[in-house]
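K.L.:
the amino acid sequence is not available; the structure is as follows:
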């Protein structure tokens, strides 16, 4: 069994893929047994051939080709095929910095009750790096935590800090495969690359998976590829479908307690605000109505509604109150 499985979903990224795969190979030290599972999701530009060529030269790489099924399908194929004790994801236009995988795996190995390690990450463009994102308030690194004695070191769950409210960034972390299997963490297989990673992140946190959030920055996240899903401004109601998937998963794993429900709706609302700006203008009101119905559980319970609002910062708390009263025009204005 390998120590680490690196899942790389690939679709029409010929210009970026060689650098991505080279960076992964360089980031895996000899002290880690690793496999790199490349999922060619029906690429039409020869990306699959690039991955296959790398696999012929480096036995740690293997390629699984499938008809195009979208980002969720590609990740699920990788999760099903992964043989490692731990799993991480690298998107095929991004880059990995050497030197951190060994430390993150050591941190996970030290505590069998730890389900994943979440890290900061470095957005970048061809012009250079942008400010580091998702840095924990205490700025502790994995090495800092490793230096603490076991009786002092405590892992966290979703109510322990603000990690759940950061961008999903599912690739900026390493996950214990057994924990993902235990909570049945899979992505919805909706078409394209419509923010299915939101589901993965929300399910990991809200199922109570334990984690450390560290300041290490090994993941270089490209933000200037025009074809990336984050730039698409023609969405419809995918966010409702995605959080329906999260809710179904939580129900299958025991349902929502009071605390989980509060965070579920708070995270849902914050993602809804962000997603609304990526929805085609003529569909924003329809999404508003669909989402309003999806929040029925919060509307029926004044205590829950108040607790959700209390978790939201500043203007978002005001918007949530307006949303409840059905007059949040700013959410869906074109």
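P.N.:
Thanks, I have it. Computed from a prediction, not measured in an experiment: that's the story for all the values here. Residues are numbered from 1 along each chain as shown.

K.L.:
going forward, measure contacts and count neighbours with C-alpha atoms only.
P.N.:
OK.

K.L.:
all helices of the stretch 101-250 of the chain, in order?
P.N.:
Listed in chain order, the helices of the stretch 101-250 of the chain (DSSP state H, counting those that start in this stretch) span 101-110, 142-146, 177-182, 197-206, 238-252.

K.L.:
what about residue 185, neighbour count?
P.N.:
By other Cα atoms under 10 Å, 21 other residues sit near residue 185.

K.L.:
surely it is in contact with residue 202?
P.N.:
No: distance between residue 185 and residue 202: 10.0 Å, which falls outside the contact criterion (Cα atoms under 8 Å).

K.L.:
okay, one more to line up with it:
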């Protein structure tokens, strides 16, 4: 069942909002949409079979604001919810908003102004982490333009945020070749890897326009197991190799960056079991050695040395101590940047 109202022909922006059991957060999220200074949009809320009062909250907002459309479907995960919304989207541009996050009032206006002024294909803004006791802006440190392949390389090294949110895309980028994998983690990155493989023009603006709410129980705080890391790496590597022509024959290099990012994320969580003797780790060390000069542009010698040390189980305590120090330092830097 859909709850909708008469709509003007082709709004400028389609806001895609997948939701599942977010009754406590969705009011604030949709209020931040309704407060936008840019008004030519449609907001497609896909209720992915919620078991709480999420559906009622969404319908209440749709009844009072005709720009909000609510779609109800059986639970199938966020990837399928986004697919459902994209099939219905009519805007020239598409942006994404998680059902527990927030828009700043001018974010749509800033993004639309920039994409139309620059004629780029994607425009990115900065975001802020919203925690129970503090808020902290996270700035990319970038302004101006870069190519899609430059963005892809930066994404695969954690130098830019891989989320779909905080970005405005031309809707034409989401054609039938984009696959929305029903992954437990990093679904956004899997989509962006495909999009930026096409080498669109990307623009950054110096504006904190998105509020990323940190909450216990979200997928980003779920346990990270090695089998899932391996599945994700295999999925992304296959996608990159499928697009080797678009990547100018550099799919193997990008796949190495992707696997390195995921493996470092895994073993830098010091409580995870050691996996330094796995096929993934052995092949990764081989590939990093093959591309060492290029990889060194993105990773310090100290971090790559940890990857080498991780091959020996006896050195696991040293690796754990080192990554704990790096994690504390990163946390301190984040808090000092508030």
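P.N.:
That came through fine. Nothing here was measured: the structure is a model prediction, and the numbers come from that model.

K.L.:
any idea what the TM-score comes out to?
P.N.:
TM-score of the superposed chains, computed with TM-score structural alignment, normalised by the length of the first structure, equals 0.79; 307 aligned residues with a Cα RMSD of 3.2 Å.

K.L.:
rewinding a little: how about the helices of the stretch 101-250 of the first structure, which one is nearest residue 89 of the first structure?
P.N.:
Minimum separation from residue 89 of the first structure across the helices of the stretch 101-250 of the first structure (Cα to Cα) falls at helix 197-206, 10.7 Å.

K.L.:
so which elements touch that closest one?
P.N.:
When contacts are defined as 3 or more Cα pairs under 8 Å, 6 or more residues apart in numbering; DSSP states H and E, helix 197-206 of the first structure packs onto helix 238-252, helix 258-276.

K.L.:
for those helices, give me CSV that also has distance to residue 174 of the first structure and mean neighbour count.
P.N.:
Output for those, formatted as CSV (distance: least, Cα to Cα, whole Å; neighbours: other Cα atoms under 10 Å):
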stretch, distance to residue 174 of the first structure, mean neighbour count
helix 238-252, 20, 19
helix 258-276, 22, 19
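
K.L.:
I'd like the ones you listed as CSV, with distance to residue 310 of the first structure appended.
P.N.:
Listed next are those as CSV, based on distance: least, Cα to Cα, whole Å:
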stretch, distance to residue 310 of the first structure
helix 238-252, 21
helix 258-276, 9
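
K.L.:
out of these, nearest to residue 155 of the first structure?
P.N.:
With distances scored as Cα to Cα, the stretch of those nearest to residue 155 of the first structure is helix 258-276 (17.9 Å).

K.L.:
now the longest strand seen in the first structure, how far from the centre of its chain.
P.N.:
In the first structure, taking DSSP state E as the definition, the longest strand is strand 211-222. Distance, stretch centre to chain centre, for strand 211-222 of the first structure: 12 Å (Cα atoms, centre = their mean, to the nearest Å).

K.L.:
that strand corresponds to what range in the second structure?
P.N.:
The alignment of strand 211-222 of the first structure onto the second structure (TM-score structural alignment) spans residues 202-213.

K.L.:
so which bits of the matching stretch are buried?
P.N.:
Residues of stretch 202-213 of the second structure classed as buried by neighbour count (16 or more other Cα atoms under 10 Å): 202-205, 207-213.

K.L.:
mean per-residue distance, that stretch versus the first structure.
P.N.:
Mean deviation of stretch 202-213 of the second structure relative to the first structure after superposition (mean Cα distance after the TM-score superposition for the first structure): 1.0 Å.

K.L.:
ok, and what's touching that stretch?
P.N.:
With contacts defined as Cα atoms under 8 Å, 6 or more residues apart in numbering, stretch 202-213 of the second structure is touched by 100-107, 114-115, 118, 120-131, 137-139, 142-148, 151, 165-166.

K.L.:
the inter-axis angle of the longest strand of the first structure versus helix 101-110?
P.N.:
Using axes from the mean of the first three to the mean of the last three Cα atoms, to 10 degrees, one finds that strand 211-222 of the first structure and helix 101-110 are set 160 degrees apart in direction.

K.L.:
show me the helices in the stretch 1-150 of the second structure, by range?
P.N.:
With helices called from DSSP H, counting those that start in this stretch, the stretch 1-150 of the second structure shows them at 23-34, 54-64, 78-88, 107-118, 148-155.

K.L.:
which residues of the first structure does the third one align to?
P.N.:
Residues 71-81 of the first structure are where helix 78-88 of the second structure aligns, with TM-score structural alignment as the criterion.

K.L.:
ok, and for the matching stretch, which residues are buried?
P.N.:
Within stretch 71-81 of the first structure, the residues that count as buried by 16+ other Cα under 10 Å are 71-79.

K.L.:
if we can go back for a sec, using JSON lines, lay out the helices of the stretch 101-250 of the first structure together with distance to residue 263 of the first structure.
P.N.:
Output for the helices of the stretch 101-250 of the first structure, formatted as JSON lines (distance: least, Cα to Cα, whole Å):
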{"stretch": "helix 101-110", "distance to residue 263 of the first structure": "26"}
{"stretch": "helix 142-146", "distance to residue 263 of the first structure": "26"}
{"stretch": "helix 177-182", "distance to residue 263 of the first structure": "20"}
{"stretch": "helix 197-206", "distance to residue 263 of the first structure": "8"}
{"stretch": "helix 238-252", "distance to residue 263 of the first structure": "12"}
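
K.L.:
select only the buried ones of the contacts of stretch 202-213 of the second structure in ChimeraX?
P.N.:
Listed next is the ChimeraX selection for buried residues among the contacts of stretch 202-213 of the second structure, using 16+ other Cα under 10 Å:
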select :100,101,102,103,104,105,107,114,115,118,120,121,122,123,124,125,126,127,128,129,130,137,138,139,145,146,147,148,151,165,166
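
K.L.:
report how many residues lie close to the aligned partner of residue 99 of the second structure in the first structure.
P.N.:
Using TM-score structural alignment, the equivalent of residue 99 of the second structure in the first structure is residue 92. Other residues lying near residue 92 of the first structure total 25 when counted by other Cα under 10 Å.

K.L.:
isn't residue 92 of the first structure up against residue 17?
P.N.:
Yes: between residue 92 of the first structure and residue 17 there is a contact at 5.6 Å, judged by Cα under 8 Å.

K.L.:
tell me how many other residues crowd residue 64 of the first structure.
P.N.:
Counted with other Cα under 10 Å, the neighbours of residue 64 of the first structure add up to 17.

K.L.:
ditto for residue 140 of the second structure
P.N.:
Counted with other Cα under 10 Å, residues neighbouring residue 140 of the second structure total 16.
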